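*Asks:* Sharing a sequence plus its predicted fold:
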Amino acid sequence: MKNVMPLLLLCLALAACKTNPFTGKKTLNFYGNSQIFPMAFAQYDQFLEENTVLEDTEEARKVARVGRRIAAAAERWLDANGYPGYLKEYQWDYNLVKDSTVNAWCMPGGKIVFYSGIMPICQNETGMAVVMGHEVAHALADHGAQRMSAGTLQQIGAVGVGVAVNDPEKRNAFLQAYGLGTTLGGMLPFSRSHETEADRIGLQIMAIAGYNPDEAAELWKRMKAQGGQAPPEFLSTHPSNDTRIANLTAWAPAAKEEARKFGVTTFE
């Protein structure tokens, strides 16, 4: 069993690779759209039933308007780069929910929610495009499925440790060490890499949609000004605000250059 488990993990990883269209890299993904999307759509519908959706307001209309532009820009990029039909199973939907939490998200398959608490930080449609581009990028790059796949591997590895160590006390110690090691050395860096990737992809998409990518760093400066005690970056699922601000500032010129390939030369 000790020899079989590493081989099993390797076989699973090799058999479950999918190409990220934005980076060209192979990514770990055990789950196809046909598995993920129905679950995501059902959870989304349940969330809307349990929360107050703000409809027929100017801010709600802005969320939908920005969302449509971001989705169209993503499709333009994918079609132009050899991925026609990549979004055919997506069912785009954009909603603003009454909640003071500073948050927004996009489920696999294009189901998007903005919380009213993030709107003052967005300030305008360009700020909303920063957030929308980032959240949509998570969905486009299959980050949700990748996190589920990584979690599956982590659980399989834990089973392997449990089987390999016979002594109960040693097994508990090994499992604790395994859990800490795989979280700090694997899952958290994995999550931070997804956030960084979504920042970069989102910047590109918002620029193609005609929004000014220079404003992304400004939004994160406003986010930083909200204060609050953040954990050290190595203990967090997200890069620090300072890291994000520096990255977004450095990447903005390249995002504009990419947008120019699509005839976009002015940004709002």
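*Replies:* Structure received. Residues are numbered from 1 along each chain as shown.
*Asks:* From now on I want contacts and neighbour counts done on CA atoms only, so please keep to that.
*Replies:* Fine.
*Asks:* any idea how far the residue lying farthest from the centre of the chain lies from Gln154?
*Replies:* Distance to the chain centre peaks in the chain at Asp167, reaching 40.5 Å (criterion: CA atoms, centre = their mean). Remark: distance between Asp167 and Gln154 (CA to CA, to the nearest Å) = 21 Å.
*Asks:* try Gln43
*Replies:* Note on Gln43: its distance to Gln154, by CA to CA, is 24 Å.
*Asks:* Which one of the two is surrounded by more residues?
*Replies:* Remark: of Gln43 and Gln154, Gln154 carries more neighbours, 19 against 14, as counted by other CA atoms under 10 Å.
*Asks:* okay, now the one to match up with it:
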Amino acid sequence: MKSLLKTNSTRGWRGYAARAAALAGVLLAGACAYNETLGRNQLLFVSQGQMAELASSAWTDLKQKEPITTEAKYVNRVNRVAPKIIRAAGGNPAEWEVRVFKSDQINAFALPGGKIGIYTGILDIMENDAQIAAVMGHEVAHVNFNHSGERYSQTAAAQTALSAGSAIAGGGQVSTAAVQALGLGAQYGVLLPFSRKHELEADKFGVRYMARAGYNPNEAVKFWEKMSAQKNGAPPEFMSSHPSDATRIAQLKKEIALIKSGS
């Protein structure tokens, strides 16, 4: 009898897991949309407007916590470049907010809803406006293609799948260690590779934006070569949220050749 009860319990959990997986499949199918520009499907549970609302409070908090510089040597450079890149990407500069944060961080970002943040640390190593345009174009491309919304949706989908795995584990069929391994599988097999895809897409369209804005796209390659030379080491590409420098530079060169050929 004890064995029968265990079997029935296991079947019950398996049934729950199957229903959860089926529901996840329905949700995923309903949230997938084909993006003609990217040439692939995007999983999106949230719109750009919804992501903009989420980003708004983060932007407000960041401006309160991080010092904003008004130094002309930084602000003038950024203000020359940002409007050109935003227009080249199809946007209206009046609808974007751009701030320069005083920090040694070698970083820049753009948020849904038209927010660009760039740090003095990265500006200090940029040799010219074209290199600023390369990074800004990359970040604006992330916003244009709602990559943050896609990542949000991928994370939600992974959690749904893991819930089904946990249900099976509760029935005694899969160990806790195995469920944790499922988590690693979701991270390395789905989430991070997509992040690398996003980065390469942002590189591709970012370099097109900068060329459209009148900047020399070859400066994007020079900038990433400089960034690569400054690194002391990097994790293997399959465990990184960014493509390897070699992969990134090779794609940029290929894209620049297409731009120059008029493709």
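*Replies:* Yep, it's here. As the structure is a prediction and not an experimental result, all values here were calculated from the model.
*Asks:* Return the residue of structure 1 aligned against Glu255 of structure 2.
*Replies:* Matched to structure 1 by TM-score structural alignment, Glu255 of structure 2 sits across from Trp251.
*Asks:* What helices and strands are in contact with the helix or strand encompassing its match?
*Replies:* Here Trp251 of structure 1 is covered by helix 241-260, with elements defined by DSSP states H and E. Applying 3 or more CA pairs under 8 Å, 6 or more residues apart in numbering; DSSP states H and E, one finds that helix 241-260 of structure 1 makes contact with helix 188-208, helix 215-225.
*Asks:* who's in contact with that helix?
*Replies:* 196, 199-200, 203-205, 207-210, 212-214, 216-218, 220-221, 223-224, 265 (CA atoms under 8 Å, 6 or more residues apart in numbering).
*Asks:* Then stretch 140-153 of structure 2?
*Replies:* Under CA under 8 Å, 6+ apart, the answer for stretch 140-153 of structure 2 is 42-48, 51, 86, 89, 110-112, 114, 191, 194-195, 198-199, 201-203, 205-206.
*Asks:* can you pull the contacts of Lys226 of structure 2?
*Replies:* So Lys226 of structure 2 contacts nothing (CA under 8 Å, 6+ apart).
*Asks:* Where do the helices of structure 2 begin and end?
*Replies:* Secondary structure of structure 2 (DSSP state H): helices at 2-31, 48-65, 72-88, 120-123, 129-144, 147-170, 176-186, 192-212, 218-230, 245-261.
*Asks:* tell me, the second one lands on which residues of structure 1?
*Replies:* Mapped onto structure 1 with TM-score structural alignment as the criterion, helix 48-65 of structure 2 occupies residues 33-50.
*Asks:* What of the fifth one?
*Replies:* Counterpart in structure 1 of helix 129-144 of structure 2, with TM-score structural alignment as the criterion, is residues 125-140.
*Asks:* now the matching stretch, how far from the centre of its chain.
*Replies:* Put simply, stretch 125-140 of structure 1 sits 10 Å off its chain's centre (CA atoms, centre = their mean, to the nearest Å).
*Asks:* Leaving out the residues flanking it, which one is nearest to Leu28 of structure 1?
*Replies:* Excluding the flanking residues, the one nearest Leu28 of structure 1 by CA to CA, 6 or more residues apart in numbering is Cys17, at 4.9 Å.
*Asks:* Could you find the counterpart of the one you found in structure 2?
*Replies:* In structure 2, Cys17 of structure 1 lands on Cys32 (TM-score structural alignment).
*Asks:* Mind telling me what Val161 of structure 1 corresponds to in structure 2?
*Replies:* Checking TM-score structural alignment: Val161 of structure 1 goes with Gly165.
*Asks:* er, Lys62 of structure 1 I mean
*Replies:* Using TM-score structural alignment, Lys62 of structure 1 pairs with Arg77 in structure 2.
*Asks:* do the same with Gly228 of structure 1
*Replies:* Under the alignment (TM-score structural alignment), Gly228 of structure 1 pairs with Asn232 in structure 2.
*Asks:* how near is the nearest residue to Ala158 of structure 2 once chain neighbours are set aside to Ser244 of structure 2?
*Replies:* Excluding the flanking residues, the one nearest Ala158 of structure 2 by CA to CA, 6+ apart is Ala186, at 6.2 Å. Separation of Ala186 of structure 2 from Ser244 of structure 2 (CA to CA): 21 Å.
*Asks:* doesn't Asn218 make contact with Gln131 of structure 2?
*Replies:* No. Under the contact definition of CA atoms under 8 Å, Gln131 of structure 2 does not touch Asn218, with a separation of 9.1 Å.
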